[in-house]
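Trainee: I'd like to go over a predicted model; first the sequence, then the structure.
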Amino acid sequence: MDALISKQIDETSLRSPPWTTMVSNDDNAYIDFKKQPKLIRGALEDLTPFKKWDFVETFYSLIEWINSASSTLESNDCVFNPVEKNTDQQYPYPKKCSARLMILFRDIPENCQEKSVDWLSNKILTLVSTMKPNFKAGAIALSHSPTCYLALGDQPNTGGMGYQVTLTFLAYGKNESKCYENMKEVLKVAQSSLQGVNKSIQHGELDLLYKT
């Protein structure tokens, strides 16, 4: 599967988890899925209209796992965009759909170390690119989003400036059904790759960055 990494940093807004409300909708308050995993399937409103499609269950499973006790990562934001006309010329399909998942290290200070964030992105990139090499109807793109980590302090001269890693899932097809079928495959690769990253962290691979 194609794996892309963008050097273009998202400067549209500075995120500060745990955020309280969304600018566009005050009703969308932050929910810590690590503490309230049972809310995942009801809180992700973008997915609700598409529950009849198999990819939604795969997406729920990914978010449940990444926020589970067995994960060293967590999610902070999730968006799904339904089928639309495909304008990505490198993929010869008339339709596409997309989704976004923002992830971070649970060890909050790690997110403020550029070396660690780069390691996370590159590790995901490597793992994704080795899976399903013959699958050409989907891709995962990675980018960094500037983030102020309030857990490290919210007073002047405190806090921590760092990043989250944004995963953008892209799936293509001749029609709606094929797009959503291919999105399921993209999400399965994403979960397998993130589980591989998780194992590397648990085995101390990230710690070795600071011993060389």
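Mentor: In hand now; what should we look at?

Trainee: switch to C-alpha atoms for all contacts and neighbour counts from now on
Mentor: Fine.

Trainee: my guess is Pro109 contacts Gly160, does it?
Mentor: Yes: using CA atoms under 8 Å, Pro109 makes contact with Gly160 at a distance of 7.4 Å.

Trainee: any common contacting residues for these two?
Mentor: Residues touching both Pro109 and Gly160 by CA atoms under 8 Å, 6 or more residues apart in numbering: Leu152.

Trainee: mind checking which of these two has more residues around it?
Mentor: When neighbours are counted by other CA atoms under 10 Å, Gly160 comes out ahead of the other of Pro109 and Gly160, with 20 against 16.

Trainee: now the more buried one. Nearest residue, chain neighbours left out?
Mentor: Closest residue in space to Gly160, ignoring its immediate chain neighbours: Tyr149 at 5.1 Å, by CA to CA, 6 or more residues apart in numbering.

Trainee: so the residue sitting furthest away from the middle of the chain is in which element?
Mentor: The centre of the chain is farthest from one residue, Pro156, which by CA atoms, centre = their mean lies 30.1 Å away. Using DSSP states H and E, Pro156 is not contained in any helix or strand.

Trainee: show me how far the longest helix along the chain is from its chain's centre.
Mentor: Taking DSSP state H as the criterion, the chain has its longest helix at helix 176-202. Distance, stretch centre to chain centre, for helix 176-202: 10 Å (CA atoms, centre = their mean, to the nearest Å).

Trainee: one more to weigh against that first structure:
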Amino acid sequence: MVSDDSSVYIDFKQQPKLIRSAIEDLIPFKKWGFVEQFYALIEWVNGPRSLLESNDCVFNPAENNSDQQYPYAKKCSARLMVLFRDIPENCQAKSIDWLIQNILQHVTTTKPGFKAGAICLSQSPTCYLVLGNQPDTGGIGHQVTLTFFAYGKNDRRCYENMQEVLSIAQSSLLRVNKGIQNGEVDALYGAS
């Protein structure tokens, strides 16, 4: 963002109406159903009922598939980075591990027969400046990166399958949010 003036951080919690106009990767594809699903996911994760938030997202359009694990001609991908709204929680390894494990558990059980897509999870190191950026200030933590892949015999099928992948992601994150609301993260530390 520092080197690219066109890249500007927007806090979608504070400015939710910008979601549908500020995510430039999606605008050329707005006729496809997956775009509405992606918007709905981003709106929910940054909305008032979520204890998570997003910090970044990307969409990569359909291209030829070279991944032999998935026997389809085309693939597309997307990314969504999520974090706890309770910022200090993102600096606790147990909390990040809980978030990843619970997303993974719900993703794998939501639609196990679906073979034309995948959701990969990883951690991205992050400096939370609100907590300090000096040694021993506690500002170093992580975000969870969800990378979405969808496959199909052509662009249309690829984008239809991306809609399904995003639906599975949203369903999984809704269930994770419920776990946070029920105090499952607090229970990791013996809090009630």
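Mentor: Perfect, I can see it now. Computed from a predicted model, the values in this text were never measured in an experiment.

Trainee: relative to Gly162 of the first structure, how far out is the residue farthest from the centre of the first structure?
Mentor: 16 Å (CA to CA, to the nearest Å).

Trainee: how about the contacts made by Asp107 of the first structure?
Mentor: For Asp107 of the first structure, the contact set (CA under 8 Å, 6+ apart) comprises Thr72.

Trainee: quick one: the alignment partner in the second structure of it from Ile180 of the second structure, how far?
Mentor: Alignment note (TM-score structural alignment): Asp107 of the first structure maps to Asp86 of the second structure. Relative to Ile180 of the second structure, Asp86 of the second structure is positioned 11 Å away (CA to CA).

Trainee: nearest residue to the residue nearest the centre of the first structure other than its sequence neighbours?
Mentor: Compute the mean C-alpha point of the first structure, and by CA atoms, centre = their mean the closest residue is Leu101, 2.8 Å away. Leaving aside its sequence neighbours, Leu101 of the first structure sits nearest to Cys78 (CA to CA, 6+ apart; 4.7 Å).

Trainee: Val189 of the first structure maps to what in the second structure?
Mentor: Counting by TM-score structural alignment, the partner of Val189 of the first structure is Ile168.

Trainee: quick one: contacts for its match?
Mentor: Val107, Thr110, Lys111.

Trainee: kindly report the same for Leu52 of the second structure.
Mentor: So Leu52 of the second structure contacts Val45, Asn46, Val82, Leu83, Phe84, Arg85, Asn177 (CA under 8 Å, 6+ apart).

Trainee: can I have the buried ones of those residues as a ChimeraX selection?
Mentor: Burial among the contacts of Leu52 of the second structure is assessed by 16 or more other CA atoms under 10 Å; the matching ChimeraX selection reads:
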select :45,46,82,83,84,177
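
Trainee: quick one: which of the contacts of Leu52 of the second structure is nearest Pro16 of the second structure?
Mentor: Asn46 (7.6 Å; CA to CA).

Trainee: can you pull out the helices in the second structure?
Mentor: Assigned by DSSP H, the second structure shows helices spanning 19-22, 33-45, 93-110, 155-181, 184-187.

Trainee: can you put those in TSV and add distance to Ala116 of the second structure?
Mentor: Listed next are those as TSV, based on distance: least, CA to CA, whole Å:
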stretch	distance to Ala116 of the second structure
helix 19-22	26
helix 33-45	14
helix 93-110	14
helix 155-181	6
helix 184-187	32
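
Trainee: these: which one's closest to Tyr9 of the second structure?
Mentor: helix 19-22 (9.9 Å).

Trainee: where does that closest one end up in the first structure?
Mentor: With TM-score structural alignment as the criterion, helix 19-22 of the second structure aligns to 40-43.

Trainee: contacts for that stretch, please.
Mentor: So stretch 40-43 of the first structure is contacted by Phe33, Thr48, Tyr60, Ile63, Glu64 (CA under 8 Å, 6+ apart).

Trainee: quick one: map Asn182 of the second structure onto the first structure.
Mentor: Match for Asn182 of the second structure (TM-score structural alignment): His203.

Trainee: hmm, I was thinking of Val45 of the second structure
Mentor: In the first structure, Val45 of the second structure lands on Ile66 (TM-score structural alignment).

Trainee: any idea how many residues pack against the residue lying closest to that match once chain neighbours are set aside?
Mentor: Using CA to CA, 6+ apart and skipping residues adjacent in sequence, the residue nearest Ile66 of the first structure is Glu74, 5.3 Å away. Counted by other CA under 10 Å, the residues lying close to Glu74 of the first structure total 22.

Trainee: and for Gln134 of the second structure?
Mentor: If you count neighbours by other CA under 10 Å, Gln134 of the second structure ends up with 11.

Trainee: what of Ala93 of the second structure?
Mentor: Counted by other CA under 10 Å, the residues lying close to Ala93 of the second structure total 12.

Trainee: do the one 5 residues further on as well
Mentor: In terms of burial, Trp98 of the second structure registers 17 neighbours under the definition other CA under 10 Å.

Trainee: can you tell me how far it is from Gln92 of the second structure?
Mentor: Distance from Trp98 of the second structure to Gln92 of the second structure, by CA to CA: 10 Å.

Trainee: for Val58 of the second structure, same thing?
Mentor: 26 Å.

Trainee: on that earlier part again, quick one: which of the contacts of stretch 40-43 of the first structure is nearest Lys184 of the first structure?
Mentor: Among the contacts of stretch 40-43 of the first structure, and counting by CA to CA, the member closest to Lys184 of the first structure is Tyr60, at 11.0 Å.
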